[in-house]
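Chemist: Take this sequence and fold it.
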Amino acid sequence: MERRSELGGFLRTRRARLCPEDVGLPDYGGQRRVPGLRREELAQLAGVSAGYYTRLEQGQSPNASDAVLDAVARVLQLDEAERAHLHSLARPKPTSRRRPRPEQLRPGVQILIDSFGSVPALVLGRYSDVLSWNRAAHALIAGHLPFDAPSQPRQRPNICRLVFLDEHTRELYADWRAKARDTVADLRLTAGRYPDDPVLTELIGELTVKSTEFASLWAAHPVHPCVPKHARDFRHPLVGSMTLYNELLELSLADGQRLAVFTAEPGSASAAALQLLADLSAEQETPVRRNTFSSLKRQQ
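Modeler: You can find the predicted model right below:
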């Protein structure tokens, strides 16, 4: 990604969502040439010159101080995730442009995943690749894919690709648009932390070309971690509707790797459906069962 354009695009979208009255400025009426705050207005409120802010928005102020960035964030009314993202874009850490080695999972983490039993659990890598999942998580998220796909780096399922390019995943989420927005917002944070990563650049480029919905969301610069504050509704082809909570936990000593666990309200119909799905996936998958899954999917 081009750092300058990313910083400029992010700041322009945040200026555009504010009106003068939102920041205590008088509105003299009339139609503005561009929506939102003008650069000059933002600069005045942040206590910097208009020229300095213009250079910042153009990515020409790599040494901007914390005080200046925090002042800009305050005027733009950024939340904590957006503030951190602004710092990452304005002062990116030096990173290698070399293609990194495939991500690995520590043996202890694999044992942890297996210990969840009937509770769906999986580990996501830096690029939202599924590094490992237990059978319950496989049946919940992607039963139409081979169970051993995460063990083969070139075939690992990628959550971003699944959300935007996979028909099964689109139908799995009752509110697919909300899931899509959350996915892009989380990917934006990752891209801000690793601006020169070639794998991320390829992933974003692929999704932009193949999905107009992704391209539109990406251009809006949504930014927030993919940690749902509420339950999400699923429409599973084998066990029907479920309302599940999805907790994401950062793994220590594993750069960017996260553990995802799916749970349901105890005693609810969703809990019963989730247990039924776990029971169906308890035994080793056979070609017959995979064909049954595909057949049921086509009947929906």
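
Chemist: use CA for all of it now, contacts and neighbours both
Modeler: Fine.

Chemist: Spatially, what comes nearest to residue 44 if we skip its sequence neighbours?
Modeler: The shortest distance from residue 44 to any non-neighbouring residue, by CA to CA, 6 or more residues apart in numbering, is to residue 50 (7.3 Å).

Chemist: let's see this one next to it:
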Amino acid sequence: MDGQLDRRAELSEFLRTRRARLKPEEVGLPSFGRHRRVPGLRREELAQLAGMSVAYYTRLEQGNGRNVSAEVLDAIACALRLSDAEHAHLLDLAKPKRQKKKAVARPQQVRVGLLQLLESVDTVPAYVSGRRSDILAWNRLASALFGDWGQLPPAERNWARLVFLNPGYRDLFVDWDRKASDMVSFLRMDAGRHPDDPRLSALVGELSVKSEEFRRLWATHDVKEKSHGAKRIRHPLVGELTLSFETFRLVDDADQSFVTYHAEPGSPSAEALRLLASWGADAVTSLPA
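Modeler: Below you'll find the predicted structure:
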């Protein structure tokens, strides 16, 4: 891929795939059964639901979002039944915020205070992630749980790269398919916010070439953001754990997030985490191979 993602093409495909997933009967329109030639809603049906002309909507779906108003985009989001994350992604694609290229290209740095906080948190795995799903900093218990990211060159400390290109992470995550889907959805959100990021474009290009699963998931144009949830980890030392995660986006840098994992008090997973923490450096594992 070249140095940036094509925003017009991204807008076009995003709208087309959102329209294709909606069935007419879901929005109160007749389906005409087998006589429909296209999956989902037709352009004219979507335009009707959004209260605009077919020609206007067609221009937008062809990637021409210039001068479109926020009200029009809100109407389309409502008609397409977009989630909050999808709505935000649509706004990013159609009405991009002006960003300085130097800000995107500048290396990501973690504040000293945040690094000190990571060091002080010794009973739960924690790390800081940034643009492109880069892993920027972590504590010792995160290394014990996920593998020693310090073994890797900085350019390879990246969640998407690990999930799709490191076979060991298929075993580490019990629900690998869901983890992979989430990872691609997060990258899509990032691509909408930073389409001019050459490193993001290079990452997408590399993963598309090397991973059939990534290509398939990237083509769906699904987007999401998750601030909390649960993951099942199959750890080589302590067995399977079920851990909840919380994600805190930094107020002064929306591209960075502080992520922690914890177990239900008194559960076998909590005991497994306690063991990893008590073992200290001895529990830091090599990266899954």
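
Chemist: Work out the TM-score between the chains.
Modeler: Put the two chains on top of each other and the TM-score (TM-score structural alignment, normalised by the length of the second structure) is 0.92; 284 aligned residues with a CA RMSD of 1.9 Å.

Chemist: right, and residue 189 of the first structure touches residue 225 too?
Modeler: Yes - under the criterion of CA atoms under 8 Å, residue 189 of the first structure makes contact with residue 225 at 7.1 Å.

Chemist: hmm, back to that, list the contacts for the residue nearest to residue 44 of the first structure?
Modeler: 39-40, 43-44 (CA atoms under 8 Å, 6 or more residues apart in numbering).

Chemist: do the same with residue 66 of the first structure
Modeler: residue 87.

Chemist: and residue 189 and residue 225 of the first structure? which has more neighbours close in?
Modeler: Ranked by neighbour count (other CA atoms under 10 Å), residue 189 of the first structure and residue 225 place residue 189 first, with 24 against 18.

Chemist: quick check, distance from the helix or strand that contains the more buried one to the centre of its chain.
Modeler: Assigned by DSSP states H and E, residue 189 of the first structure falls within helix 176-193. Helix 176-193 of the first structure has its C-alpha centroid displaced from the chain centroid by 3 Å (CA atoms, centre = their mean, to the nearest Å).

Chemist: hang on, the earlier thing: for the contacts of residue 50 of the first structure, which one is nearest residue 147 of the first structure?
Modeler: Set against residue 147 of the first structure, the nearest of the contacts of residue 50 of the first structure by CA to CA is residue 39 (51.9 Å).

Chemist: I'd guessed the closest one sits against residue 52; true?
Modeler: No - checked against CA under 8 Å, the pair residue 39 of the first structure and residue 52 is beyond contact range at 10.1 Å.

Chemist: out of those two, which sits in the busier spot?
Modeler: residue 39 (17 against 14).

Chemist: Map the more buried one onto the second structure.
Modeler: Superposed on the second structure with TM-score structural alignment, residue 39 of the first structure falls opposite residue 43.

Chemist: any idea how far its match is from residue 253 of the second structure?
Modeler: Separation of residue 43 of the second structure from residue 253 of the second structure (CA to CA, to the nearest Å): 38 Å.

Chemist: from what I can see, residue 123 of the second structure looks like it's in a strand, true?
Modeler: No - Residue 123 of the second structure sits outside any strand when classified using DSSP: H, G, I helix; E, B strand; the rest coil, being coil.

Chemist: In contact with it, which residues?
Modeler: Residue 123 of the second structure neighbours (CA under 8 Å, 6+ apart): 141, 273-274, 277.

Chemist: now that we have these, which one has the most neighbours?
Modeler: residue 141 (29 neighbours).

Chemist: which residues in the stretch 151-289 of the second structure form strands?
Modeler: 228-235, 239-250, 253-262 (DSSP state E, counting those that start in this stretch).

Chemist: Dump those strands to CSV, plus mean neighbour count and distance to residue 112 of the second structure.
Modeler: Compiled in CSV, the strands of the stretch 151-289 of the second structure are given as follows (neighbours: other CA atoms under 10 Å; distance: least, CA to CA, whole Å):
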stretch, mean neighbour count, distance to residue 112 of the second structure
strand 228-235, 17, 25
strand 239-250, 16, 14
strand 253-262, 18, 14
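
Chemist: pretty sure residue 181 of the second structure is in contact with residue 217, am I right?
Modeler: Yes - between residue 181 of the second structure and residue 217 there is a contact under CA under 8 Å: 6.6 Å.

Chemist: list the residues that contact both of the two?
Modeler: With CA under 8 Å, 6+ apart, residue 181 of the second structure and residue 217 have no common neighbours.

Chemist: Pull the residues that contact stretch 279-295 of the first structure.
Modeler: Contacts for stretch 279-295 of the first structure (CA under 8 Å, 6+ apart): 118, 135-136, 139, 143-144, 237-238.

Chemist: right, I mislabeled it, should have said stretch 96-111 of the first structure
Modeler: Contacts for stretch 96-111 of the first structure (CA under 8 Å, 6+ apart): 125, 131-132, 153, 196-199.
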